[in-house]
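Student: Just need the structure, nothing else, for what follows:
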Amino acid sequence: MINSYAGLDDAGVAIAAARAGADVVHHMYGRQLTRIDKGAGDFATAADVEAEKAILGVIRAARPDDAVLGEEGGQQGASDAVRQWLVDPLCGTLNYAVGNMLVAVNVALRDGAAAVADPFSGEVFFTDGETARVRQDGADARLTPTPATQLVDVNLDPPFPGAPGFQAVDLLAHPGFVERFRPRVVSTTLALAWVAAGKRAAYVTDGGDLSGSVHFAAGIALCRAAGCVVTGIDGAPIGQAGRGLVVAADADTHGLLMSMIRSGCRNRT
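Tutor: So this is what the prediction gives:
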C-alpha cells in the first residue's frame, strides 16, 4: 500500500493531520456524543477521541519515529525521541458539545511546523516555522496581523493561577481597555490563529508555561511566524519561567495591554 504522507515536509504533515482531525469533528457535529469525564468540570467527547485517532494515523504514517503528546491519549512513542508532536484534537469541546461551531484542531511539531484547522470554515492556518499562511479552497494566502479590528479575545475559563495578582476580569474593567478595545470570549485557541490572520488585535490568557501545551503550541507557532508579539502576562518570554500569554498583532497593542495588566496588578497589591 502506498504511503501518501511519506513525501510531505513537516508543514505538510501538520496540515494533513489537522485536516484529518477536522474532518472527523465536522462529520460528528450535532450528534449525541458520549462524554468522558476528566474531573473539575472538564470532559472529552467521542469526537475528541476519534479526531485524535485520525491525527495520529497521519503522523504515524508520515513520521513513524516521532513521539506524540495528545490531549486524550497522552504521551506515545519513544520517550527519547528527538521530535515530538503536540496534538489537541478539539479545542473548544464545551462549545462543540452544545452545538457551537467555535472550535479548533491543533497540531504542532515542538519548535517546528504547526497547523490549526477550523472544521467549519474549512480554513487551515499553518506555518513551516518561518512563514505563516492560511489555506482555503486550495489557495494559500500569507497571514498579516493587524490591530485594526480592536477586538481582543480574553480566556475566562478557570482555573486562574495568576489570581489575585492577575485576573482577566480586571483587564476588561480597565478604563483604558474600554476606550481602546472591545472584548471577545470564544473559549477556544482558534482565537490565536485569528490574531495571526488579522481577525483579532490580541489574545490574553492566564496560566503557567504554555510553550509546550497541546492547547497553545500550534497557535503560538503561527503567531510568531506571522510576526505577532508573543510574551507571558508579565511581559517576559514564554517558557518555564513564564506565566500565561499575551499575543498582540503589533508592538503598540502589546504595550497598551501590558500597561493595563501591570496597572491592575499594582492596584491589587
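
Student: contacts and neighbour counts: CA atoms only from here.
Tutor: Noted.

Student: these two touch, right, residue 11 and residue 115?
Tutor: Yes. With contact defined as CA atoms under 8 Å, residue 11 reaches residue 115; the gap is 7.4 Å.

Student: want to put them side by side, so please do this one too:
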Amino acid sequence: MINSSASPDDAEVAIAAAHAGADVVRTMYGRRLPRIDKGAGDFATAADVEAEKTILGVIRTARPEDAVLGEEGGQQGAAEAVRRWLVDPLCGTLNYAVGNMLVAVNVALRDGAAAVADPFSGEVFFTDGEAAWVRQGGADARLAPTSATRLVDVNLDPPFPNAPGFRAVDLLAHPRFVERFRPRVVSTTLALAWVAAGKRAAYVTDGGDLSGSVHFAAGIALCRAAGCVVTGIDGAPIGQAGRGLVVAADAETHGLLMSMIRDRSENRT
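Tutor: Presented below is the predicted three-dimensional model:
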C-alpha cells in the first residue's frame, strides 16, 4: 500500500493527477462539448483540454522541475529534464463524445510510477514501478492478473502500420481464438488496466513503439508491475524496435496469442 505524506512520492502524485483529471471528465460528461479537429478523423473535446490542464496543475505543484508530454498540449517544461510525465487526459474520446463511459485518464512518469483512472467506476489503478494496486473508496488492493475470464480486447482502431503482415482483426477469425477466447473491443487503454486487474485475459493492438506513448505508457507500467507478460506483436520487448503490443495475464495466454499471430502473418506472406 502507498502511504500519503507531506512530500508525496511519485505514485501519489500520479494518483492525485489522474484522480483530478477523472473528476473533470466525469463532471463534463453528457454535455454538448466543442470539438477540436486534429485531422484524419481524430478530435479532442473541451473535456480533454480541461482535464489535461487540471492534471498538469497537480504535477507542476508537486514536481515543478519535471517535464510533461501531454496529448493535447504537447511538450512542456525543460527539454533537458531527466524526468518526464506522459499524460493522456481522456483515452476514449470518441466513446465519451457519444455518451459511452468506457474511457480512461492516464498519467505516467517515464520509467516510473503511473496511474490509470476510471472516471465512472471510481477506480484508480496505480504502480510505484515495482508493484501494482487499485484504489477505490480509500482502500488499496493488490492487482492480480488472471486469464480466467477468457476475454481478450483487440484494438481495431487505425492506423495499421504492420498490415498486411499483421491485422488485429484477423485474430477474430482464427479458429483457435474463437475456441479459447471471447473478443471484446472497448477502444480505450482502460483495457490494459483490466488485464492487470484480472478483468481481461489479454489485450492486443497494432502500432510502432508504444513504450513512450501518452496513450499506452501508464497501462504498460501497470501490467509490468502486476506481473503480466508484455511484448510487441512479434514477441520482442517493446521499445524503439518494437511493433505493437500483446499483453497477457500469464505466459500460457501470451503463447497462445503469439502462435495465432504467427499463423495469420505466415498465411499472408
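
Student: And the TM-score between these chains?
Tutor: In this superposition the chains share a TM-score of 0.98, using TM-score structural alignment, normalised by the length of structure 1; 266 aligned residues with a CA RMSD of 1.0 Å.

Student: Show me the contact partners of the strand ranked longest in structure 1.
Tutor: With secondary structure taken from DSSP state E, structure 1 has its longest strand at strand 84-91. Applying CA atoms under 8 Å, 6 or more residues apart in numbering, the contact partners of strand 84-91 of structure 1 are 18, 21-22, 25, 47-49, 51-52, 55, 66-72, 103-110, 188-190, 212-215, 217.

Student: what separates that strand from the chain centre, distance-wise?
Tutor: Distance of strand 84-91 of structure 1 from its chain centroid, counting by CA atoms, centre = their mean, to the nearest Å, is 9 Å.

Student: What span of structure 2 is whichever helix or strand comes after that strand aligned with?
Tutor: Next helix or strand after strand 84-91 of structure 1 toward the C-terminus (DSSP states H and E): helix 93-97. The alignment of helix 93-97 of structure 1 onto structure 2 (TM-score structural alignment) spans residues 93-97.

Student: Please apply the same query to stretch 147-164 of structure 1.
Tutor: Against structure 2, stretch 147-164 of structure 1 falls on residues 147-164 (TM-score structural alignment).

Student: how long is that stretch end to end?
Tutor: One end of stretch 147-164 of structure 2 sits 29 Å from the other (CA to CA, to the nearest Å).

Student: By neighbour count, which bits of that stretch are buried? Give me those.
Tutor: Buried residues in stretch 147-164 of structure 2, counting neighbours by 16 or more other CA atoms under 10 Å, are found at 147, 150, 151, 152, 153, 154, 155, 156, 160.

Student: Put together a markdown table for the residues you listed, with distance to residue 122 of structure 2 on each row.
Tutor: Below are the buried residues of stretch 147-164 of structure 2 laid out as a markdown table (distance: CA to CA, whole Å):
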| residue | distance to residue 122 of structure 2 |
| --- | --- |
| 147 | 24 |
| 150 | 25 |
| 151 | 22 |
| 152 | 23 |
| 153 | 21 |
| 154 | 24 |
| 155 | 24 |
| 156 | 27 |
| 160 | 33 |
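
Student: Looking at the residues you listed, spot the one nearest residue 204 of structure 2.
Tutor: residue 154 (4.9 Å; CA to CA).

Student: My guess is the closest one contacts residue 185. True?
Tutor: Yes. Residue 154 of structure 2 is in contact with residue 185 according to CA under 8 Å; the separation is 5.6 Å.

Student: hang on, the earlier thing: in strands, which of the contacts of strand 84-91 of structure 1 appear?
Tutor: 67, 68, 69, 70, 104, 105, 106, 107, 108, 109.

Student: Can you verify my assumption that the second one contacts residue 81?
Tutor: No. No contact is recorded between residue 68 of structure 1 and residue 81 when judged using CA under 8 Å, the distance being 9.4 Å.

Student: These two: which has the busier surroundings?
Tutor: The residue with more neighbours, out of residue 68 of structure 1 and residue 81, is residue 68; 25 against 11, by other CA atoms under 10 Å.

Student: do you know how far residue 187 of structure 1 is from residue 87 of structure 1?
Tutor: In terms of CA to CA, residue 187 of structure 1 sits 18 Å off from residue 87 of structure 1.

Student: I misspoke; the intended subject was residue 133 of structure 1.
Tutor: From residue 133 of structure 1 to residue 87 of structure 1 the distance is 19 Å (CA to CA).

Student: Repeat that for residue 244 of structure 1.
Tutor: 19 Å.

Student: okay, those two: which has more neighbours?
Tutor: residue 87 (33 against 23).
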